[in-house]
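> Sequence first, predicted model second:
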Amino acid sequence: MGAENISAQELNRLIVEGAPLFILDTRNESDFQDWKIEGGDIAYLNVPYFELLDGVASILDRLPEDRKLIVVCAKEGSSKLVAEHIHKEGRAVSYLQGGMKSWSEYLYPVLVHQDDELTVYQFIRVGKGCLSYLLISGKEALVIDPSRFTEVYEQAAAREGVAITHIVDSHLHADHISGGHELAQKTGAHYYLMRSEGATFHFDALEEHDHISFANVHLEVLAIKTPGHTPGSVSFLVNQRFLFSGDTVFVSGLGRPDLGGKAREWALDLYHTVYEKLAGLADDIVVLPSHYADFETEKNEQGYIGTTLGHIRAMNEIMREKTVHEFVDTVAQSASTQPPPNFEDIIAINRGVRAASPEEVQELEIGPNRCAAHHT
């Protein structure tokens, strides 16, 4: 037997459990520095593949024996060859099946809340820092900010014995392809988006549907218009208990307002969102965003990404006691960092004005999310 492969699912399980891992990343240094596997107890070594073509003797003494060794690359081929070199040297080693592409696409559900009226699952896409949600009430379900992997939500609904009847996107996403329109076509569900986001396909405009109720209980979804990240960004307040905040408010920051080329103008919108619209919400409301920046610091004891609005306010100075000028200056400056990779193409696809093959979509999504403007 040669080197073993390890799936993204199994790797994520080890990370969540805190297993000591050592990752040998054989991509170019710039790719490694830009985006890598993170979380848990991981040590790293980055050596580009071309330096290991003739063998791994030069790095053997840098590979610890008290950690599980995993080799990764972009698509699998290079890491498999390097792992075989290591295996021939008598060392236990695995390589990531599908490479960083498979890591980018893996997502898994975590139970956020369950009672007689409402069940909430958060789907964590670990390689992108993207979050989506399945809300169940009675025999119906609502999906918030679905990824393009629509079968994940269909399978989860089937396991729960419910039908997906409503789908909402909080805004026109810039770092990943939305599965909202496709999922609606497959399930027959109503798909909601703000008309001001400029999508060209059929949807139900949230401007006309700020309350959505379904099932035997009264599950109210209040769409709060929270512009800033985009002009049509909304947040969803469910049963006065959960705020699904899209890219408006994160556990550790706020959404960046510069992706439309109007950083200061949209930062002003974000100020009014934070200091007027969100200011009236209670501190004990649980914020469930559509992205996270750091899994280890933003994950709570229950294993999902989220915390109370009061905690976020306490941890983010920018959400307290800032004048409008201070806020706009700070947010606009913070938002001047590198934008999400390929964001213009992704927005065009999500708007419905550009088509892309599955292979191209996969390439466009590779890389980290960069939707935050300010972090604690």
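Nice, thanks for sending it over.
> drop to CA atoms for contacts and neighbour counts, all remaining ones
OK.
> With adjacent residues omitted, what lies nearest to residue 269?
Counting by CA to CA, 6 or more residues apart in numbering, residue 269 lies nearest to residue 228, which is 4.9 Å off, once chain neighbours are set aside.
> Actually, residue 348.
residue 354 (5.5 Å).
> give me the number of residues near the one you found?
Taking other CA atoms under 10 Å as the neighbour definition, residue 354 ends up with a count of 11.
> again, but for residue 201
Neighbour tally, residue 201, other CA under 10 Å: 10.
> Would you check that it makes contact with residue 349?
No - Residue 201 is beyond contact range of residue 349, at 11.0 Å (criterion: CA atoms under 8 Å).
> So residue 260: helix, strand or coil?
Classification of residue 260 by DSSP: H, G, I helix; E, B strand; the rest coil places it in coil.
> which parts of stretch 195-204 are buried?
For stretch 195-204, a neighbour-count test (16 or more other CA atoms under 10 Å) marks 195, 197, 199, 203 as buried.
> Mind picking the two most distant members of the residues you listed?
The largest separation in these, counting by CA to CA, is between 197 and 203 at 11.4 Å.
> Skipping its backbone neighbours, what lies nearest the spatially most central residue of the chain in space?
Closest to where the C-alpha atoms of the chain average out (CA atoms, centre = their mean) is residue 130, at 0.5 Å. In space, and not counting its chain neighbours, residue 130 is closest to residue 291: 4.5 Å by CA to CA, 6+ apart.
> Any figure for the gap between that neighbour and residue 122?
Using CA to CA, to the nearest Å, residue 291 is found at 11 Å from residue 122.
> Please identify every residue contacting each of the two.
Taking CA atoms under 8 Å, 6 or more residues apart in numbering as the criterion, residue 291 and residue 122 both touch residue 131.
> if we can go back for a sec, so the residue nearest to residue 269 makes contact with residue 264?
No - with contacts counted by CA under 8 Å, residue 228 stays clear of residue 264, the gap being 9.7 Å.
> which neighbours do these two share?
Here residue 228 and residue 264 have residue 257 as joint contacts, going by CA under 8 Å, 6+ apart.
> Which one's more surrounded, the two?
For the pair residue 228 and residue 264, the greater number of neighbours falls to residue 228 (28 against 21), based on other CA under 10 Å.
> how near is the nearest residue to residue 351 once chain neighbours are set aside to residue 130?
Counting by CA to CA, 6+ apart, the nearest residue to residue 351 once its immediate chain neighbours are dropped is residue 199, at 4.2 Å. For residue 199, the distance to residue 130 (CA to CA) stands at 21 Å.
> cool, residue 374 as well?
17 Å.
> Same question for residue 350.
Distance from residue 350 to residue 130, by CA to CA: 16 Å.
> Pasting the second one now:
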Amino acid sequence: MKSIRVQELQRRMEAGEEVFILDVRAASAYDDWHIEQRNVVSANIQNSKLLQFGPEAFIEIPKDKEVITVCAKGAAAKEAVDILEGKGYHAAYLEGGMQAWSEFYYTVQVAHTDDLQLMQVIRPAKGCLSYVLISGEEAVVVDPARHIDVYLDVAKEYGVEIRHILDTHLHADHITGGHDLAAQTGAEYWISASEMNEAKRSYSPLTDGLKIAFGASTLEVMAVPTPGHTPGSTSFLINDEYLLSGDTVFVNGLGRPDLGGKAKEWAHMLYQTVISRLNALSDDMIVLPSHFSNYREVTDDGYVGAVLGQLRSDNQLVLGGTDEESFTEAVSGNTGATPPNYETIVAINRGMLEVSNEEASDLEIGPNRCAVKHLA
């Protein structure tokens, strides 16, 4: 039986090949989260329907191209391949299913100068973004996910030592790899102290204007407090050119302020961040967030990001072009579904709870839900 790995699936999608995906999970699971990309067409038809009516009853399933079947972990997708091939279709199943897709990463280069290599690590299924900054023989990692081999492999490939690890905030939708990566490499782990109340893990506290120099003497990472998504959210300014904005500013809006149960209070913080912090930054600043919502936010160069001036032009929330009360009502009332398991994930990220790898995988299943919906 033919199978396809997530790496090959991503290669096809990046190459612009037409891909047809038959997702055989329950309709509710598909509606909540499924594989999306340019040049990808998908359909959601369960095996029970394929058996009852025959695949030929569903005209959306092509006979002239390969059908890639997908389920939660791979077993039902194999059954779907059997059904399809028995009727003369060409099919292959995605190894590991949506769980494998959830744990797949790839790296894109954002900048490459004499002093700096800036790479974005993309986790497409979760919409999670992290960063590796390299200068000379040293590296800084920002917002690492729990699969730390991704960052260790980059460091090995470029022959550099990871010196600093920074989390922009206490993540609520995925488990940080910051602590494990620091333990593995001896690097210093940084996060805002207000994010780590009652935490049982060691860290170095980020403070306003803190500068972390590494590699070339001209390269600096400057901490810029940008509260709102969480009280201690911190963005990082790289050489006055790139803003690693965490979950404060996205390509499609702003970070949601409601996950701590204080939506209006944190929304007021977010407004002050927009007015006092973001408005002080140049329109030419390139914003590189820690999450994205869908493939449409990927630039022609392959990374997720946007020029700040364009974000201001497209979205009044990012501009702060409204009064504080209107802003607060808009962002606190337009947040959508709460990320599943976020209280458990926050406890893990504070070191107050430990789970197995299997439990961690189950906790992280699902899309990014950290943003306020775009308001033009």
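It's in. If you're wondering where the values come from, they're calculated on a predicted model, not measured in any experiment.
> overall similarity of the pair, as a TM-score.
In this superposition the chains share a TM-score of 0.96, using TM-score structural alignment, normalised by the length of structure 1; 372 aligned residues with a CA RMSD of 1.5 Å.
> who touches the residue nearest to residue 269 of structure 1 in this structure?
If you count contacts by CA under 8 Å, 6+ apart, residue 228 of structure 1 has them with 248, 255-257, 266-271, 273.
> ok, the aligned partner of residue 76 of structure 1 in structure 2 - how many residues close by?
Under the alignment (TM-score structural alignment), residue 76 of structure 1 maps onto residue 74 of structure 2. By the criterion of other CA under 10 Å, residue 74 of structure 2 has 19 neighbours.
> Quick check, residue 74 of structure 2 in contact with residue 97.
Yes - using CA under 8 Å, residue 74 of structure 2 makes contact with residue 97 at a distance of 4.6 Å.
> Tally up the residues packed near the equivalent of residue 32 of structure 2 over in structure 1, please.
In structure 1, residue 32 of structure 2 lines up with residue 34, judged by TM-score structural alignment. Look at residue 34 of structure 1: counted by other CA under 10 Å, it has 9 neighbours.
> measure residue 34 of structure 1 to residue 95 of structure 1 for me?
Where residue 95 of structure 1 is concerned, residue 34 of structure 1 sits at a distance of 21 Å (CA to CA).
> and the longest helix for structure 2?
The single longest helix within structure 2, with elements called by DSSP state H, is helix 75-86.
> And it against structure 1, how far off on average?
Once the two are superposed, helix 75-86 of structure 2 sits an average of 1.0 Å from its aligned residues in structure 1 (mean CA distance after the TM-score superposition for structure 1).
> What residues of that helix count as buried?
Residues of helix 75-86 of structure 2 classed as buried: 76-78, 80-81, 83-84 (neighbour count, 16+ other CA under 10 Å).
> What about the equivalent of residue 252 of structure 2 over in structure 1, how many residues nearby?
Matched to structure 1 by TM-score structural alignment, residue 252 of structure 2 sits across from residue 252. Per other CA under 10 Å, the neighbour tally for residue 252 of structure 1 reads 21.
> if I pick the match of residue 76 of structure 1, what's in contact with it?
Applying CA under 8 Å, 6+ apart, the residues near residue 74 of structure 2 are 93-97.
> hmm, try it at 6 Å
Contact partners of residue 74 of structure 2, counting by CA atoms under 6 Å, 6 or more residues apart in numbering, are 95-97.
> So it versus residue 284 of structure 2, what's the distance?
45 Å.
> Same question for residue 80 of structure 2.
50 Å.
> Show me where structure 1 has its helices.
Going by DSSP H, structure 1 shows helices at 8-17, 29-34, 77-88, 99-105, 150-160, 180-187, 263-272, 295-298, 309-315, 324-334, 343-351, 358-365.
> Reformat the ones you listed as JSON lines; add distance to residue 71 of structure 1.
As requested, these are exported to JSON lines (distance: least, CA to CA, whole Å):
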{"stretch": "helix 8-17", "distance to residue 71 of structure 1": "11"}
{"stretch": "helix 29-34", "distance to residue 71 of structure 1": "13"}
{"stretch": "helix 77-88", "distance to residue 71 of structure 1": "5"}
{"stretch": "helix 99-105", "distance to residue 71 of structure 1": "9"}
{"stretch": "helix 150-160", "distance to residue 71 of structure 1": "27"}
{"stretch": "helix 180-187", "distance to residue 71 of structure 1": "34"}
{"stretch": "helix 263-272", "distance to residue 71 of structure 1": "40"}
{"stretch": "helix 295-298", "distance to residue 71 of structure 1": "21"}
{"stretch": "helix 309-315", "distance to residue 71 of structure 1": "37"}
{"stretch": "helix 324-334", "distance to residue 71 of structure 1": "34"}
{"stretch": "helix 343-351", "distance to residue 71 of structure 1": "29"}
{"stretch": "helix 358-365", "distance to residue 71 of structure 1": "21"}
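> what's the closest of these to residue 40 of structure 1?
With respect to residue 40 of structure 1, and counting by CA to CA, the nearest of those is helix 8-17 at 4.8 Å.
> Mean deviation, that closest one versus structure 2?
Mean deviation for helix 8-17 of structure 1: 1.4 Å (mean CA distance after the TM-score superposition for structure 1).
> In structure 2, what range does that helix match?
So helix 8-17 of structure 1 sits over residues 6-15 in structure 2, by TM-score structural alignment.
> okay, now the aligned partner of residue 149 of structure 2 in structure 1: neighbour count?
Using TM-score structural alignment, the equivalent of residue 149 of structure 2 in structure 1 is residue 151. Residue neighbour count, defined by other CA under 10 Å, stands at 13 for residue 151 of structure 1.
> And for residue 218 of structure 1?
13.
> Could you give the number of residues near the residue nearest to residue 130 of structure 1?
The burial count assigned to residue 291 of structure 1 is 26, neighbours taken as other CA under 10 Å.
> Now do the contacts for it.
Residue 291 of structure 1 neighbours (CA under 6 Å, 6+ apart): 129-131.
> Could you provide these in JSON lines, with additional columns for distance to residue 56 of structure 1?
Shown next, in JSON lines, are the contacts of residue 291 of structure 1 (distance: CA to CA, whole Å):
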{"residue": "129", "distance to residue 56 of structure 1": "33"}
{"residue": "130", "distance to residue 56 of structure 1": "35"}
{"residue": "131", "distance to residue 56 of structure 1": "38"}
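> Mind checking which of the residues you listed land in strands?
Members of the contacts of residue 291 of structure 1 lying in strands (criterion: DSSP state E): 130-131.
> And the contacts of residue 291 of structure 1, which is closest to residue 297 of structure 1?
For these, the nearest to residue 297 of structure 1 is residue 129 (12.7 Å; CA to CA).
> residue in structure 2 matching the closest one?
For residue 129 of structure 1, the residue aligned by TM-score structural alignment is residue 127.
> what's near enough to touch that match?
By CA under 6 Å, 6+ apart, the residues touching residue 127 of structure 2 are 291-293, 368.
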